[in-house]
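>>> Sequence first, then the predicted structure, then my questions.
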Amino acid sequence: MVARAYTVAFEGVDAHPVEVQCAVSNGLPAFSIVGLPDKAVSEARDRVRAALNAMAIALPSKRITINLSPADLPKEGSHFDLPVAVALLAALNIIPEDAAESCVALGELSLDGSLVPVTGALPAAMSAAETGRSLLCPEPSGPEAAWVGAAQVIAARSLADVVRHYTGQSPLPPSEPGEVSTDPLSIDMRDVKGQERAKRALEIAAAGRHHFFMVGSPGSGKSMLAARLPTILPPLTPAEALETSMIHSIAGLLDAGGISRQRPFREPHHTASMAAIVGGGRRASPGEISLAHNGVLFMDEFPEYSRSVLETLRQPIETGSVMVARANAHVSYPCRFMLVAAANPCRCGEMFDPNKACSRAPVCGEDYLGRISGPLMDRFDLRLEVPPVSFQDLDLPASGETSASIAARVAAARETQAARYEDIPGTRANADIHGALLEEITAPDSDGRAFLNSVAEKMGLSARGYHRILRVARTIADLDDADQIKRPHIAEAVSFRLLSAKEN
């Protein structure tokens, strides 16, 4: 007799169904797991045996074989403990076979039989819903998985609770979704003294999801501005919150099963490795660019990152996804993020001040920013020099617009774009448009077209740079609630490109 249970194997954010087959046959006593398991899966037999002993269930003196099908799909992680135990309990007639086959199980077992939470409960629940099964998981993972809604989630504290549930002795109630995180941010755009032009650039970047590059002396407020960008971004839509949370679930970053509607803000250190930024490692885990999906990736001290890391960003910026290639698998993660980068004008940072600049200025600045290649620099829609703030401005009381008032304009512009691109897959903001749609949506009036052509010739714009100016101008027009791009919109978009930056 072969008993069956079901679980999943993760490949990126995709959860592939796995059938766990258990056969108890005559022969020398043995407990083996086959089907391309890794070390953690192979060790499940010892954890399952100890957990059953804690429940006073003795394994028969027979040959027990666990097969994980499909056998050619790599199986990684400790979440296979629970499905192996469920299949074995069904094979021993301790729980009904139909109960074992009606659920997708995942969870790690302690030696005393208690269940330990694992990562990936949210994509596992998605897979369970697609196959018409319920999800069986550890109790701390239940609120996270219950967000799917289409699959019933049964969360148990121990293997004994699982047995009592499926034998009808003490049924477990379905889990409820965790709390939506609504922690208000304690910072506000009004905290920034001066820098009105930089605030305007942030507003445009937030409205159209444009990539933004800032150059300024140390202490001019670049990091302070970037930190306040989340305060003017609209909350995640339900669909965006779910797909972002699936990545965070794989990475084990969901707090107490709650899903946040606030957009991610990731700020890795400039010493981070390529695997940390792009993704990789032994299990091809998501990197910072994927953890920033639908949010912001802030890279301070941009030229200090290694050249290989910076150049690897070029393709994900364009495609919105990254392929982590390994010898045995190719894992794809979504990474549609807004890149905000900041840099000093030179190594010492004082090139803009003649009284403090070193003797190598301005050559030192060209060498320092020259670490950023032309093709990568060309991918920034907005480039801005952030001047130092005067002491007189610092002494003034806080003034200017609050984050709430800016966020209202940003939200209105985003709603305009959402309606415009509603029937276009993969396009949510102006930064995403390309091809024939770009020509249709960003067509300026005759005066604006003539002005843009003149500017493009003088600046030596590349085709990419030309189109990026049009995208930014479309966002500025949306903020003005204008149907067509006009010359003032193009003029402002052009002003947010550093003339000293090399076009490629």
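Arrived safely, thanks for sending.

>>> C-alpha from now on. contacts and neighbour counts both.
Fine.

>>> all strands for the stretch 251-400 of the chain, in order.
259-260, 265-266, 279-280, 285-286, 296-299, 321-325, 330-334, 338-343, 382-386 (DSSP state E, counting those that start in this stretch).

>>> Next, format the ones you listed as JSON lines and append mean neighbour count.
Putting those into JSON lines (neighbours: other CA atoms under 10 Å) gives the following:
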{"stretch": "strand 259-260", "mean neighbour count": "23"}
{"stretch": "strand 265-266", "mean neighbour count": "20"}
{"stretch": "strand 279-280", "mean neighbour count": "21"}
{"stretch": "strand 285-286", "mean neighbour count": "25"}
{"stretch": "strand 296-299", "mean neighbour count": "25"}
{"stretch": "strand 321-325", "mean neighbour count": "18"}
{"stretch": "strand 330-334", "mean neighbour count": "20"}
{"stretch": "strand 338-343", "mean neighbour count": "24"}
{"stretch": "strand 382-386", "mean neighbour count": "22"}
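
>>> alright, now check it against this:
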Amino acid sequence: MPLARAWSVALLGIDGRLVEIEADIGAGLPGTKLVGLPDPGLREAKDRVRAAVRNSGHKWPETSVTLGLSPANLPKVGSGYDLGIAVAVLAASGVVPATKLLGTVLLGELALDGRVRPVRGVLPALLAARGRGYKRAVVAVESLVEGALVDGVEVSGAARLDEVIGWLRDEQPLAEAAVPAEAEPPTVPDLADVLGQPEARWALEVAAAGGHHLLLTGPPGVGKTMLASRLPGLLPRLSLEQSLQVTAVHSIEGSLEADAPLVRVPPFVSPHHTISVAALVGGGSGLAMPGAISMAHCGVLFLDEAPEFGGERLDSLRTVLEQGEVRIARSRGVVRYPARFQLVLAANPCACAPPREVDCCCTPAARRRYQSRLSGPLLDRVDLRVRLRPITALSVRDAGQPERTEQVRERVELARQRAAARWAAHGWQTNAEVPGPALRREFALPGPATALLDRSLDRGAITARGADRCLRVAWTLADLAGDDEPDADQVAAALEFRDRRAA
């Protein structure tokens, strides 16, 4: 009874699992059976593969064909198994030898005429294959640039199924992956474009230096969106590990650029307030797809007009802000996506939002209802709160020449280097990642430095979580000033950033 095997990869979030594709050709009535928890799109693979094999000049077996995908209890989603299924059937039929299949991963969708189409998630799939010891992979030629990002795996590309058949027969080589050239970083808006707002500019610098979350409150047109869009330009470029994580998420979502797939600049994601919870956090039928928060991993998630998002969408971020990842449970499995981002919220003081607050026509009850859309537990996780004032000609003239992004980024990078050196033994990179117990025990500040913070706790002005976040901001202020540890003035400045009147 002819039997052959090929290998592909199933993705659960950004984690990959190797899938063994078995093709058994036995006696019986002609027919093809696919087992191993395929989704509806994968169940159609037998028809796509059969047509692709015939149109590539080869004969499909006229007996019973059984295709098994193992592990059998693992849900299989998508069309990326087509190439592996076709090769397994051809190997079981004796059309191609199976010698090269051992240690090779095949990823690609087949068109009816035999073309190999690219699929999503090539990068995380190849990373998973490398982790399991596989040294060779065959993908669509359009995915070669993405496959070249994975060291230690020989990635080849095919435009048609007959090219793969010729390669398996040692009749022709496949296209090889070339290391992509380093792309020029995209142009980011300059901080010098923002007029006035010295307090908000300083808060933006502190947020960039420590990885802190930020709330900008003020009337329309004062520069909230302009400031938020310039935060990615202040952040350091991503490390190689961070770039691979971010690129893996974008690969699964299908938004990678063909000429420069590796994401090296912190992403900036700004969804509309009508976005659904599933699109924000991640979700969908079957196994969940990444949402906007995962697309903003290692970057900035900007929620403009934050009160308009509604309580359900905003409060869905609370756990993610603490854990740095999202776990989405569905009936067919649990997926995990990274989501360690900087949250920037922008809000108007009230619903009518006039240029001057004295012109507000909202009742006190209406203002409270509008502001209460940002719940207390969510605001407690926001480190910096800044109230922006209307721009006046006098304030712009007195401000002088504003600093450019490059000048501020130099100070941010120095502060981040100090923080990284201090936390290196613990594996933390920024002050925002340091847990509260470590700040209170191993890196506890002297009593006089935290006296004001202790009094605020006694009065109930802040929560214990808020006190921990004040300490993190104080360490960032010390890093920007070049100090070894925060003093009482820096702790007081960090506490002032949490003033509820700025919310």
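In hand now; what should we look at? All figures in this text were calculated on a predicted structure; none of them were measured in a lab.

>>> returning to that earlier point: reformat the strands of the stretch 251-400 of the first structure into TSV and put distance to residue 447 of the first structure next to each item.
Output for the strands of the stretch 251-400 of the first structure, formatted as TSV (distance: least, CA to CA, whole Å):
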stretch	distance to residue 447 of the first structure
strand 259-260	45
strand 265-266	39
strand 279-280	46
strand 285-286	46
strand 296-299	35
strand 321-325	37
strand 330-334	39
strand 338-343	31
strand 382-386	22
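
>>> Of these, give the one that comes closest to residue 132 of the first structure.
Among the strands of the stretch 251-400 of the first structure, strand 259-260 comes nearest to residue 132 of the first structure, with 23.6 Å by CA to CA.

>>> which residues in the second structure does that closest one align to?
Per the alignment by TM-score structural alignment, strand 259-260 of the first structure matches residues 262-263 in the second structure.

>>> Give me the distance from that stretch to the chain's centre.
12 Å (CA atoms, centre = their mean, to the nearest Å).

>>> Onto which residues of the first structure does stretch 339-347 of the second structure map?
Alignment of stretch 339-347 of the second structure against the first structure: residues 335-343, by TM-score structural alignment.

>>> tell me the strands in the stretch 1-150 of the first structure, going along the chain?
Using DSSP E, counting those that start in this stretch, the strands of the stretch 1-150 of the first structure run over 2-11, 14-25, 30-34, 63-69, 103-105, 108-109, 115-116, 134-138.

>>> once aligned to the second structure, how far is the fifth one on average?
Averaged over the aligned pairs, strand 103-105 of the first structure sits 0.8 Å from the second structure after superposition, using mean CA distance after the TM-score superposition for the first structure.

>>> quick one: contacts of that strand?
Residues outside strand 103-105 of the first structure that contact it (CA atoms under 8 Å, 6 or more residues apart in numbering): 5-8, 82-83, 124, 128, 133-137.

>>> same thing but 7 Å
When contacts are defined by CA atoms under 7 Å, 6 or more residues apart in numbering, strand 103-105 of the first structure is touched by residues 6, 7, 82, 83, 128, 133, 134, 135, 136, 137.

>>> so how far is it off the chain centroid?
Distance of strand 103-105 of the first structure from its chain centroid, counting by CA atoms, centre = their mean, is 26 Å.

>>> what's around residue 292 of the second structure, how many residues?
Here the number of neighbours of residue 292 of the second structure (other CA atoms under 10 Å) works out to 20.

>>> contacting residues around the counterpart of it in the first structure?
Aligning on TM-score structural alignment places residue 292 of the second structure opposite residue 288 in the first structure. Going by CA under 7 Å, 6+ apart, residue 288 of the first structure touches 266, 276, 277, 278.

>>> how close does the third one get to residue 284 of the first structure?
To residue 284 of the first structure, residue 277 of the first structure is 12 Å away according to CA to CA, to the nearest Å.

>>> The second one now?
In this structure, residue 276 of the first structure and residue 284 of the first structure are 10 Å apart, going by CA to CA.

>>> Between the two, tell me which one has more neighbours.
With neighbours defined as other CA under 10 Å, residue 276 of the first structure and residue 284 compare such that residue 284 has more, 21 against 17.

>>> how close does that one sit to residue 71 of the first structure?
Distance, residue 284 of the first structure to residue 71 of the first structure, by CA to CA: 20 Å.

>>> which residues in the stretch 351-500 of the first structure form helices?
Taking DSSP state H, counting those that start in this stretch as the criterion, the stretch 351-500 of the first structure carries its helices at 363-369, 374-377, 391-395, 403-420, 435-441, 446-459, 463-479, 487-495.

>>> if we compare these, which one ends up closest to residue 48 of the first structure?
The nearest among the helices of the stretch 351-500 of the first structure, by CA to CA, is helix 403-420 at 50.1 Å.

>>> picking up where we left off before, need the winner for burial among the helices of the stretch 351-500 of the first structure.
Ranked by mean neighbour count, the helices of the stretch 351-500 of the first structure are led by helix 463-479 with a mean of 24 (mean count of other CA atoms under 10 Å).

>>> now the angle between helix 403-420 and that helix, please.
Counting by axes from the mean of the first three to the mean of the last three CA atoms, to 10 degrees, helix 463-479 of the first structure lies at 110 degrees to helix 403-420.

>>> okay if I get the contacts of strand 103-105 of the first structure as JSON lines plus distance to residue 424 of the first structure and neighbour count?
Compiled in JSON lines, the contacts of strand 103-105 of the first structure are given as follows (distance: CA to CA, whole Å; neighbours: other CA atoms under 10 Å):
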{"residue": "6", "distance to residue 424 of the first structure": "36", "neighbour count": "28"}
{"residue": "7", "distance to residue 424 of the first structure": "34", "neighbour count": "26"}
{"residue": "82", "distance to residue 424 of the first structure": "42", "neighbour count": "31"}
{"residue": "83", "distance to residue 424 of the first structure": "40", "neighbour count": "28"}
{"residue": "128", "distance to residue 424 of the first structure": "29", "neighbour count": "28"}
{"residue": "133", "distance to residue 424 of the first structure": "32", "neighbour count": "20"}
{"residue": "134", "distance to residue 424 of the first structure": "33", "neighbour count": "21"}
{"residue": "135", "distance to residue 424 of the first structure": "33", "neighbour count": "28"}
{"residue": "136", "distance to residue 424 of the first structure": "37", "neighbour count": "32"}
{"residue": "137", "distance to residue 424 of the first structure": "37", "neighbour count": "32"}
